[in-house]
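In: here is a sequence together with a model predicted from it:
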Amino acid sequence: MSAHVRDRLAELGLALPSVSPPKGVYVPAVRSGRHVQVSGQIPMVDGELTAVGRVGAEVLPERARELSRQCGLAALAALDAVVGPATLVRVVKVVGYVSSAEGFTRQPAVVDGVSELFGAVFGDAGRHVRSVVGVGRLPLDAPVEIEVLFEVAD
């Protein structure tokens, strides 16, 4: 991750977390040419899930929005582990999965947490296309899961 990005994170009072070890047979991120695809990130700190449950039931939507931001920081850490100081060209796509209670329909507002993070850190390069999906349950009973596609310089 470039020094500029680390400085911007510090200005926002944020820092990259450690990359959490995968909970299955996969890697956190893969570079293919100028793109880095980051596996779905759930809200983990030091390998431990920070919240469980469905949004709109056990987890308040405002808390889930914070958790999606936490997932975005984890995605940046996974990106950093693969490309190091390479220059980010742009955030291409975000896919957000929200474990939703019956009748909960504000999934886009939950995933706005990560979208706003990328905008604050990268400016226009943080604007991206996005899909948001409400699901019954996520792995380990996580409330949110975020996957990201980044473009980096050669």
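Out: Arrived safely.
In: going by C-alpha atoms from here, please, whenever you check contacts or count neighbours.
Out: Noted.
In: residue 129 is in contact with residue 90, isn't it?
Out: No - using Cα atoms under 8 Å, residue 129 is not in contact with residue 90, being 11.0 Å away.
In: buried residues in the top helix by length along the chain?
Out: Longest helix in the chain by number of residues (criterion: DSSP state H): helix 61-83. Under the neighbour-count criterion of 16 or more other Cα atoms under 10 Å, helix 61-83 has 61, 64-83 buried.
In: same thing with stretch 126-138?
Out: So for stretch 126-138, counting by 16+ other Cα under 10 Å, buried means 126-128, 132-135, 137-138.
In: what does stretch 104-121 give?
Out: By neighbour count on 16+ other Cα under 10 Å, the buried set for stretch 104-121 is 107-108, 110-118, 120-121.
In: between those, which is closest to residue 51?
Out: Checking those against residue 51 by Cα to Cα gives residue 110 as the nearest, at 14.3 Å.
In: ok, and the closest non-adjacent residue to the residue nearest in space to the middle of the chain?
Out: Centroid-nearest residue in the chain: residue 72, 2.6 Å away (criterion: Cα atoms, centre = their mean). Distances taken as Cα to Cα, 6 or more residues apart in numbering put residue 114 closest to residue 72, at 5.3 Å, once the chain neighbours are dropped.
In: one more to weigh against that first structure:
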Amino acid sequence: MTDPYAKLAELGLELPKVSPPLAAYVPAVRSGNHVYVSGQLPMVDGKLLATGKVGAEISPEQAKELAARCALNGLAALESLVGLGKVARIVKVVGFVASAPGFTGQPAVINGASELFGEVLGEKGRHARSAVGVGELPLGAPVEVELIAEVVAD
């Protein structure tokens, strides 16, 4: 069984503080054995790491790294609500990519998030997923990632 805290340390990653919501919502909500994590932007210390459209101002490779940061922020939201040790599995991930006209590489971009979940949680990080191209995201962010996790019963 993968220890998510040990994997984070092995990867040289630390869970950040949860960014305060930008509007009228909460970072994560538990309902039964599921936690719904609100869309996470690529924020560090309350600041957006980049702005722009993927395929124009932002390269697909940079966007993939930003998607991984969104995933790390999502793990932080899970940690703050229930703790990563209670995660039974990541059930579903939805990734949004602010896309330049003609950009069709959304799945490769959102692989940044999917791969991070797999690295940190092992088999528990494998999930169903959607990768969606959009015209705009909050604050001009290039990517946003939301997720649903199943957690062990209390």
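Out: Cool, got the structure. This structure is a prediction, so every number in the text was calculated from the model and none was measured.
In: just to revisit the earlier point, now the residue nearest to the centre of the first structure: how far from residue 9 of the first structure?
Out: Separation of residue 72 of the first structure from residue 9 of the first structure (Cα to Cα, to the nearest Å) stands at 12 Å.
In: return the distance of the residue nearest to the centre of the first structure relative to residue 145 of the first structure.
Out: Using Cα to Cα, residue 72 of the first structure is found at 9 Å from residue 145 of the first structure.
In: which neighbours do those two share?
Out: Residues touching both residue 72 of the first structure and residue 145 by Cα atoms under 8 Å, 6 or more residues apart in numbering: residue 41.
In: all helices for the first structure, in order.
Out: All helices of the first structure, identified by DSSP H, fall at 3-11, 61-83, 107-122.
In: can you check which of those helices gets nearest to residue 40 of the first structure?
Out: Of all the helices of the first structure, helix 61-83 comes closest under Cα to Cα, at 8.1 Å.
In: which residues touch residue 109 of the second structure?
Out: Counting by Cα under 8 Å, 6+ apart, residue 109 of the second structure touches 60-61, 63-64, 67, 97.
In: which of the residues you listed lies closest to residue 41 of the second structure?
Out: Looking across the contacts of residue 109 of the second structure and measuring by Cα to Cα, the closest to residue 41 of the second structure is residue 67, at 8.1 Å.
In: for residue 89 of the second structure, give its distance to residue 75 of the second structure.
Out: Computed as Cα to Cα, the residue 89 of the second structure to residue 75 of the second structure distance reads 12 Å.
In: ok, now residue 125 of the second structure?
Out: 11 Å.
In: one more: residue 28 of the second structure?
Out: Distance, residue 28 of the second structure to residue 75 of the second structure, by Cα to Cα: 10 Å.
In: with residue 61 of the second structure instead?
Out: Taking Cα to Cα, one finds residue 61 of the second structure at 21 Å from residue 75 of the second structure.
In: cool, and residue 151 of the second structure?
Out: Counting by Cα to Cα, the gap from residue 151 of the second structure to residue 75 of the second structure is 13 Å.
In: what do you get for residue 44 of the second structure?
Out: As for residue 44 of the second structure, its distance to residue 75 of the second structure is 14 Å (criterion: Cα to Cα).
In: over to residue 106 of the second structure?
Out: 21 Å.
In: next one: residue 112 of the second structure
Out: Distance from residue 112 of the second structure to residue 75 of the second structure, by Cα to Cα: 14 Å.
In: show me the two of the contacts of residue 109 of the second structure that sit farthest apart.
Out: 61 and 97 (12.6 Å).
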